[in-house]
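J.: Provided below for reference: sequence and predicted model.
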Amino acid sequence: MTASPSIPGVTEFAFGRLLNPEVVADPLSLTAEGHLMVRVRGEMMSRTDSLLVCSENLETRPLNRRMQGRAVPEVFHRLVSLEGEGHMVLSREHERFFVLQLHRDLCFFVEGFLWALEATLMWDVGQLPGSRGLRDITLVRAVGEGLLALRVPGELVAIKIANERPYRVHIDGFVGWVGNVVPRMERDVPYLHCEGQGAVFVSLPGAGAGGGHAR
């Protein structure tokens, strides 16, 4: 029995739907379904939970936290260092990945939303002002040239902050900021007071699928 011409052969189907990255692929990119592809050529830093596939020739080693630019003995459990030549794919699950390009920007992101970054970026870990003992929001400061990836529950948007126009942002939607923004947590309210100059990243609820590049 001859199959319909519209039905592909098994080999044709397999090689037409490869998850292997192109030779010139960026270190961080998204699949058509919005999953995160991490391409390693030397070294990358990434989370490994929600792992779908991974090259066997990649080696992982733990990262020590950095505070004020220096390594400290405590292990950074969120991220590991990936070394070698290969790639892996991380599932978006019910959230959305966004790949961002830093051009010497100074950014701060809530630790739980950061999923990967290039080794060319400088980073360290700190605490959101006023959060210690209340909600303990850990931040990662990233600066320099390179790519990073965030995974958030909904659409990623930003609010411009100016000296004459501060904003309040709900803690549950707060992702981080770029520029000279000064967020401050206050007791007994679920909002952050944000002042200064720059933009605050916010995750809007309600969007589940896909992902995006901001390049």
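T.: Yes, it's here.

J.: only C-alpha atoms for contact and neighbour calcs from this point on.
T.: Noted.

J.: beyond the longest strand seen in the chain, next helix or strand please.
T.: As assigned by DSSP state E, the longest strand anywhere in the chain is strand 70-90. Moving toward the C-terminus from strand 70-90, the next helix or strand (DSSP states H and E) is strand 96-110.

J.: quick one: that following strand to strand 70-90, angle?
T.: 170 degrees (axes from the mean of the first three to the mean of the last three Cα atoms, to 10 degrees).

J.: below is an additional structure, to be compared with the one above:
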Amino acid sequence: MATTRVTGRGQKSPVDEEFLKHLYRGGELLAQGNAGEARSFLERAHQLQPRNEKGRNLLGLAYFKLGLFDRAAELYEALVRDNPVDATLRVNLGLVYLKTNALQRAMREFETATDLQPDHKKAHNYLGLALAQAGEYGRARQHFLQAGSEVMADKMARAIAGERFAKPAPVRPSLTQLPAVPARPATGGESQWGTQFGLDERPSDAPPPPAAEEDQEMRFAEDEGPGTYSGEATDNAQAYTEASSEPRPEVSLEEALPELPARIAAIRPGSEVPMLAELTPAVALAGASRTNPFRAGHGHFSAFVEGELLTRLEGLVAYSGSLQFQPEPKRVRGRASEQPFGQGAGQLVRASGQGVLFLEASPARSFLAVDLGDEGAYVREEFLFAFEEAVAFENGKVPSDVAPDLDLVHLRGQGRVVLSLSGTLRSVAVAQEAPVTVPLSHLVGWQGKVTPRVVSLPTAEGESPRVAVELSGEGFALIALPVR
């Protein structure tokens, strides 16, 4: 349960008042379908109270609607870590994974949700959808039955029997190709903080909704179950106080997989082998574009190149268009050196021309795209994967007496950077009076006026020495937490 600081005679502090104002305004904008503007208010609320669950939940929803699935995943992963027995948060995280086609992760979250709450019908429904997408029609049918979705259960039975279904309207784009999704406006039957914050609204350019009978295949009946927020109060603080006393909202997510019936329709009579002509559009890789030049996430990275992009080609799957690649040397004291930036397949290259790169990460790593804005950063060389040509860089080292020198890259200028991480990015504040020491295994880099020093951590007798970096000054240590 979120807590609120009070001052004097039960009055909220200015910080809390500002938090409530931004939280409430962001929620209103989400309800009105303006996720882009809501994002700025909710990010400010998150800055003021980064541990507040409602703030993180709504910010995650805004990121989801804007197609920023990696940021949404980070917030929901953190919420699940803080609330591991909350089935609704597990369902939300599972749907984020579904949007990025991370089926195994999605199914794990849905299965955990059904274990925690066996009567959670939506969790059973989404697990059924994920299993059907993976071709496990028998298991999918069982979960559709538990969800009360008889139409979809019947489809699974017919798929198992090898029956071909009537082909519906033209196949909609796969999940990873859907544009940024606007929120649907609130209707008379929805509360201010209720189902209008669903993560699954139909994109604006999608075909018209199906007929009532077909629509039931993909949705549950709307319900006013526990967990909806009340929006009747007009006073910001009062509205939040009332909301704080209620359970966490269960988000409505009825249409997470609109293309599933088309995939089921591709089953030929007497066989579970799909027709290639119908399968290939559904499994197309999600490529970057001029309006969305970086698509980074769990296990995949796509970049739209127009001009120049500095990137590694490790994990290259394919590239389209006309691109040329030139090895990029390290820069020392503002000048190009004779040293290559990286070795072998991990060498940094300058990609020029126009086209799209498709790359994959190793199972133990994931990609994260960030915008530097006006702030520079120091990043360990091994974590830097790609960056726009507008970003200036310089290579350097942190000398060490206890281990090999630490290779770093100083990045500055307005532009986007892609990191290849061994876990979820987190930060720890560094203050003058409180230096921060981070084991080298977790350190990604730092931001701010920070001075690094390589040190040894205490170890038991006979153990190999552990290397860490002590950061002093003012700024933030950037850390990668392994996904467990």
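T.: Happy to help now that I have it. Just so you know, these numbers come straight off a predicted model, no measurement behind them.

J.: pretty sure L147 of the first structure contacts Q101?
T.: Yes - counting by Cα atoms under 8 Å, L147 of the first structure touches Q101, with 4.6 Å between them.

J.: what about whatever residue of the second structure lines up with A199 of the first structure, which SS state?
T.: Taking TM-score structural alignment, A199 of the first structure has F476 as its aligned residue in the second structure. Secondary structure assignment for F476 of the second structure (DSSP: H, G, I helix; E, B strand; the rest coil): strand.

J.: find the nearest non-adjacent residue to F476 of the second structure, please.
T.: A429 (4.5 Å; Cα to Cα, 6 or more residues apart in numbering).

J.: what lines up with the one you found in the first structure?
T.: Using TM-score structural alignment, A429 of the second structure pairs with K160 in the first structure.

J.: that match in helix, strand or coil?
T.: Assigned with three-state DSSP, K160 of the first structure falls in the strand class.

J.: what is the burial count for it?
T.: Using other Cα atoms under 10 Å, K160 of the first structure has 17 other residues around it.

J.: got a list of what it touches?
T.: Residues in contact with K160 of the first structure (Cα atoms under 8 Å, 6 or more residues apart in numbering) are 197-200.

J.: which part of the first structure matches the lengthiest helix in the second structure?
T.: Ranked by number of residues, the top helix in the second structure under DSSP state H is helix 14-31. Under TM-score structural alignment, helix 14-31 of the second structure corresponds to no residues of the first structure.

J.: what residues does the helix or strand following that helix touch?
T.: The element immediately downstream of helix 14-31 of the second structure (helix or strand, assigned by DSSP H and E) is helix 35-48. Helix 35-48 of the second structure is contacted by residues 15-16, 18-20, 22-23, 25-30, 52, 55-56, 58-59, 62-63, 65-66, 182-183 when judged by Cα under 8 Å, 6+ apart.

J.: sorry, back to before: and in the second structure, which of the contacts of K160 of the first structure remain?
T.: Shared with the second structure under both residues aligned by TM-score structural alignment, their matches' Cα atoms under 8 Å, the contacts from those are 197-200.

J.: out of these, who's the most crowded?
T.: Result: V200 is most packed of those (other Cα under 10 Å), 26 neighbours.

J.: contacting residues for it?
T.: 158-161, 174-178, 181.

J.: could you do L384 of the second structure as well?
T.: Applying Cα under 8 Å, 6+ apart to L384 of the second structure gives the contacts 417-420.

J.: what about it, distance to V418 of the second structure?
T.: 7 Å (Cα to Cα, to the nearest Å).

J.: please apply the same query to L279 of the second structure.
T.: Distance of L279 of the second structure to V418 of the second structure, given as Cα to Cα: 31 Å.

J.: more crowded one of the two?
T.: Taking neighbours as other Cα under 10 Å, L279 of the second structure and V418 compare with V418 leading, 22 against 15.

J.: hang on, isn't that one packed against S366?
T.: No - with contact defined as Cα under 8 Å, V418 of the second structure and S366 do not form a contacting pair (10.1 Å).

J.: adding distance to A207 of the first structure as columns, could you present the kept ones among the contacts of K160 of the first structure in JSON lines?
T.: Compiled in JSON lines, these are given as follows (distance: Cα to Cα, whole Å):
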{"residue": "Q197", "distance to A207 of the first structure": "28"}
{"residue": "G198", "distance to A207 of the first structure": "25"}
{"residue": "A199", "distance to A207 of the first structure": "21"}
{"residue": "V200", "distance to A207 of the first structure": "19"}
